[in-house]
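>>> give me a 3D structure for the following:
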Amino acid sequence: MAQQSTLARFFSGIPQKRKFDSQSESKVKYEQKRKPRVFIESWKKEFDGIEDSPNGMICSFCTKFPLLADKTSSLFTGNTGYRIDSVRSHFSSEKHEQCSKANYAAQRRENEEHFEGPIDVAIRKISEKNSKLLVYMFNTAYCVMKEELPFTLYPTMLKLQVKNGSDLSRLKSYQTDKACARFAPFIADAIRDPIKEKIENCKALSIMYDGATDVSISEVEIIYVRLLDDGNPKDFFIGLQDLEHAHADGVFTAIDTAMNSHGNDNWKAKLVGGGSDGASVNIGRNNSVATRLSAGQPYVLNVHCVAHRLELSILNAIKTNPMLVTVQDMLKKIYKHYHYSPKALRELRAIAESLDEKSVKPTNLGGTRWVPHISAAIKCLLKNYVVILSHFEHVSSQGRATPEVVGRATFLSKKMKDYKVLTFMFFIDDLLKIVSILSLQFQKDGATCLDFLDSPQTATMHLVQLRQAPGTKLQELLDNIEHRDNNAFYKDNKLSSYAQFNYGPFQAIIDVVVDKVSGRLENPNDPTKAIL
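Sure, this is the predicted structure:
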C-alpha cells in the first residue's frame, strides 16, 4: 500500500517529502549561533612564529622564506578559520621546519650576541617549576666538578636532595652520570664566556704560567691572565694546556693555544708582562719563554715570581743549619711513624683521649712550597707535644713492638726532650710566621708592585724586632720551663742538654735571613722596581 502511494506520487508529478536531516540542521544552527573564531594569543608561546594579520593567522617564518615554504598552506596565505588543528598540522610539516631553520640562521647572522637559539627556545618552553629543578641539577653538577668528584656521585647527590624534600625526581632524564657529563660543557662555557669578554675588552694584560701535572699524570702548563677589571687588578684562570715538549717553544705554543681557545688571537698585542718561576726555560736570557713573549715588544716585563724568590731566600739562609737538619729529620720520622701505622695512630688518639687532649695527625714536610709545610709540621708537633711524647715513651718502655719501632720511639722521645731542639723549634715557629705572612701577601689575588715594595719592608721591621727579643712562642716556652733540683722541666718532662739561654745563635740566623731576603727581593736590577 505504501509502495503504491509512492509510485502514484512519482507518476502524478507530486514532489516526494524528504526525510528530515536532523544532523545537518543542528550543524547549521551551531554555525549561526557560535561566536566568531578569533586568534588566541597564547598560541604565540606554544608555536614560535605564528602571528595574526588582516588576512588571518599566518606563519611569519614561512612568509619570510617563500622559496622554502609550502605556498598551498593556509598559514602561508592567511587562515581565517582559527582552528588549532590547522596550526598543529602546519607546524609539524617538513616545509615549516626548513623555514624555521632558515629564520634561526638569519637571526644569528644579524646579531651574534642577541639571538634565541634552539636551546634557548627549549628552555623557554619548559615550565617554571621544571626550570627551577633544572637549575638545582646544574648547581649539583657544578658542585661535583668543583670538588673534583666522580660523575658517578651525581645521581647519589640528587637522591639525597629528593630525600630531603626536593622534587627533583620529576626530571628523570637528567639524573644519570651521563647527564652530569652533558652539563659540563655548558657550565664551562658559562664560566669561560665572561672571561673571554673581559680579555677581549681589556687594553693590556699579563700572563702567569707554570708547569704542572694533571690527574692523568700528564705534563701540562697552567696559565692565568691578569688584567684590570673596573680599575682593580684581577687574576683569571685560563686553563691547563697539554705540553708536546717541555722546552721554550713547547711552553710558548701551549700558552698561545690556550689564549687562542678563548677567542683572543691578538692577545700578544695586549701583552705587557709575564710571570713564572726561575727555571731557565722560562726566564733565560737567550732562549726562553720570556724572550719569545717579548720578541718585537721590548716593553714586555718578565718577572720571576716573588713568592718563589722568597721561598728560595729562606731555604738558602737556613737549609745548612745543623739544628734545622735535625728538626727536619725528626719531623719526617714522626710523620712516617703515624702515616704508615694505623695502630700507632689509634694508640695516639687513645692516649689523647685519656689525657683529655685533642690529637692532630702529624703532617708531611713534602709539597710545592717548603715554608708553609715545615711551618705546619712544627705547629702540629708543638700543639700535640705532650700526647706524642707520651706515646713514644709508652712504646719505648713497653718493648712490645719490633726493635725498629722501639728504637725509633726512643730516639724521637729523646730529641723531643732535648732543650736545644725544643728552643730551636719554637724559634723557627716565630720566624716562619713572619715569613709566611709575607709569602701570603705576595700570593694574594690583586697584589701590585706597590705591595711588592711595602710588604718586604714590613717583614724586615718584624724580623728586626724579633732579633731584639724572643718572639711570642719562644718566650712562652721559656716562661713555662720549671726548675727543680737543678733540672729543667717542660710540662712535667725533664729536659736534657739544658743550659743558660743564649739568644745569640738565633740572632745570627735572623741576620742571615734578612741578608738573603734582601739579596733576592731588593736587587737594584729587578725589573719590577725599575718601572717604579
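
>>> please make it C-alpha for all contacts and neighbour counts, starting now.
OK.

>>> ranges for the strands of the stretch 51-200 of the chain?
For the stretch 51-200 of the chain, applying DSSP state E, counting those that start in this stretch gives strands covering 56-59.

>>> before we compare anything, build this one as well:
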Amino acid sequence: MANFFNLKFFDGAKPGMKRKTVSDLSRENNKKQYESKRERDFQSSWQKTRPWLIHEDGKMFCKWCKDTNPDSDSTFIKGCENIRIDSLKTHEKSKQHLRSVDRHVNVNEQPTSQATSCLTKLNKSQIGQLSIKMRTAHFIAKHHKSFLDYKHICELDKMKGLDVGTSYTTDKGGATLLQSISSVTRADVCQSITSAKFFSFTCDGSSDFTGDDYESIYTRTCTNGVIQDQFLSIGIAKSASSSDIHDHICENFAKLGLENEFKAKLVGLCSDGASNMQGHKSGLVALLRKTHPHIVTVHCLAHRLELAFKDTIKKVPLYEKMMTLLLGLYYLYRKSPKLKMGLKRSFEAHQTKMLLPTRVGGTRWLPHLDLAIRNFIRGYKAVRSHLESSSHTSPKAEGLAKIAGDSNLLGFVLSLQAVIQPLVRLSLNLQKDDQTLADDHCHVEATRAVLSHLTEKVWQYRGQSCNSSLPVSS
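The predicted structure follows:
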C-alpha cells in the first residue's frame, strides 16, 4: 500500500512501469546520433509502382500534384528532403494527392463511343487480313514461286476458314504487297548504311532464264561489332564493261539517297577476278580508286579456291575422264524416263536406296562436285549393272559403262573424294555471311594442315606397298 501511496508524487506515473536502465538510455542516444548522421539514398524501385514520383537534386516531387496544384505549400510540390519510404506512404494517403490522382485518371481516359469501337474493330480486321496476304506474298517471293500461285493460295486460305477479304487477292495484288515489303526492307538497309561509320559492298553478275545479265549489289556494315551482309539492289547495266557497271552502281546508290554515304563511307569492294572487275588499268577497281584512293579490294576467296582447285586438277588426265562420266550419267538419266525406270529397278535388285546422278558444277562448284562423287560411289554397283544391261540398245550407255569399269578411274575418284572433302568444308565456311578475313585465314590454315597430314599418309601407304613388293634376300 505504501508503494501505491507514493505514486501521487510522480507526474505521469503508472502502475507496473519499469524505470529505464542506463543501458537503455545509452542505446536510445546512440540511435538518435545514428539517425542524425545517416544519409538516406533514393531507391529507384520506389518509382516502379509510383509513376508520379520524381527525384531531382536530392529531393522527391509529386508530378501529378505539381500539375494540379502548382501553388500549394505541400512538401512534395516544393520538394521533400526526407528520403524515406514513410514519407511516400504518408503523401499517398493525403487528400490532396488522392484528388490529383482522380484528376489525372479522368484526363487520360478517352471517351469511347460505339462508332469509335466499331472503327477500331474494323481496323483490326483489315490488319489481320493484310498480315495473312503479306505472309503469302513473302512466301511466294522467298521460294521463287510464280505469282499466279498467289491467287490459289488465297482461295485455299478462304477454304480453311481464314478471313483474307476481297482486296489484294490477285497476282497483281500480291506483287503490290511485295513491293511494300521490299520498300520497308530496303529502308532498313539504307538506315543501317547511314548509321554505320563505313561500309563495303560486293558486286557480281548473274543471268536469268531469258539470258539477261543482272548486276547484284550486297553491302556489308559493322555496327557495335555486329557484322551485317544485306542485299541492296539488282538491275541491268548497259553492258558488262567496267564503265557501265560503275555507272550502274553509282546510279543505284543515288536513287536510294545514299550518294553522300557512297562518297564518304565506302572503304571496300569484293568481286570475282574478271578483268572488268579487278583490272588495274580500266577495271571497276581502277575507276573506284579515282574517287576513293583508300579503298581496299578483295578477290572473292570462294572464287579463288575454285580457280586454284581447277588449275591444279586440270593437269590430271583422269579428271577430264571423270567429268565426262559424271556429266554423261546426269544427262543420260535426266532425258530418258525409260532408262531412269530401269535404274530404279536396278537399285531395287541390289536392295539399296536410289541415288540419281547429280549435276557437276553450279553456283557452288566444289560442294556440287562432292555430291556427284558421293552419289556415284554409293550407287556404283546399281549404276554399272544397269549401264551394262542397257549397252545393247543404247550406245551412250555402252560408252559410259566402259568408262565406269576403268579401275584406274575408280581409284582416282576415291582419292579425289578424300581430298575434296576438306576443300568443301573450306568453301562453305568462306561463303558464310558473318565471316571476317581473320576467320577465313584460320580456316585456310586448318585446311592446309589437313591436306598435309593426308599427303603424309599417302606417302606412308606407298612406301609400305613398295616394301612389300620387293623380293626377300636369302
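
>>> TM-score for this pair?
The TM-score (TM-score structural alignment, normalised by the length of the second structure) is 0.70; 355 aligned residues with a Cα RMSD of 2.6 Å.

>>> residue contacts, the aligned residue in the second structure for Leu422 of the first structure?
For Leu422 of the first structure, the aligned residue in the second structure is Leu410 (criterion: TM-score structural alignment). Residues near Leu410 of the second structure by Cα atoms under 8 Å, 6 or more residues apart in numbering: Ala404.

>>> over to Gln328 of the first structure?
By Cα under 8 Å, 6+ apart, the neighbours of Gln328 of the first structure are 365, 374.

>>> just the element for it, please.
Under the criterion of DSSP states H and E, Gln328 of the first structure resides in helix 322-339.

>>> confirm that the match of Leu422 of the first structure sits in a helix.
Yes - Leu410 of the second structure sits within a helix when classified using DSSP: H, G, I helix; E, B strand; the rest coil.

>>> wait, Phe412 of the second structure sits on Glu320?
No - with contact defined as Cα atoms under 8 Å, Phe412 of the second structure and Glu320 do not form a contacting pair (11.3 Å).

>>> what about Tyr154 of the first structure, neighbour count?
Other residues near Tyr154 of the first structure come to 24 when the count uses other Cα atoms under 10 Å.

>>> quick check: chain neighbours aside, which residue is closest to it?
Asp177 (6.0 Å; Cα to Cα, 6 or more residues apart in numbering).

>>> how near is the aligned partner of that neighbour in the second structure to Gln126 of the second structure?
Matched by TM-score structural alignment, Asp177 of the first structure corresponds to Asp171 in the second structure. Counting by Cα to Cα, to the nearest Å, the separation of Asp171 of the second structure from Gln126 of the second structure is 19 Å.

>>> buried residues of stretch 50-67 of the first structure, list them for me.
The neighbour-count check on stretch 50-67 of the first structure (16 or more other Cα atoms under 10 Å) flags 50-52, 56-63, 65 as buried.

>>> again, but for stretch 248-268 of the second structure
Quick answer for stretch 248-268 of the second structure (16+ other Cα under 10 Å): 248-249, 252-253, 258, 261-262, 265-268.

>>> what's the answer for stretch 327-334 of the second structure, then?
327-330, 332-333.

>>> same deal with stretch 386-402 of the first structure?
386-396.

>>> what does it rub up against?
By Cα under 8 Å, 6+ apart, the residues outside stretch 386-402 of the first structure that reach it are 347-348, 351-352, 355, 357, 359, 381, 405-407, 409-410, 412-413, 416, 491.

>>> what's the ChimeraX line that selects buried ones from those residues?
Per 16+ other Cα under 10 Å, the buried members of the contacts of stretch 386-402 of the first structure correspond to this ChimeraX selection:
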select :348,351,352,359,381,405,406,407,409,410,412,413,416
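
>>> okay then, goodbye and thanks.
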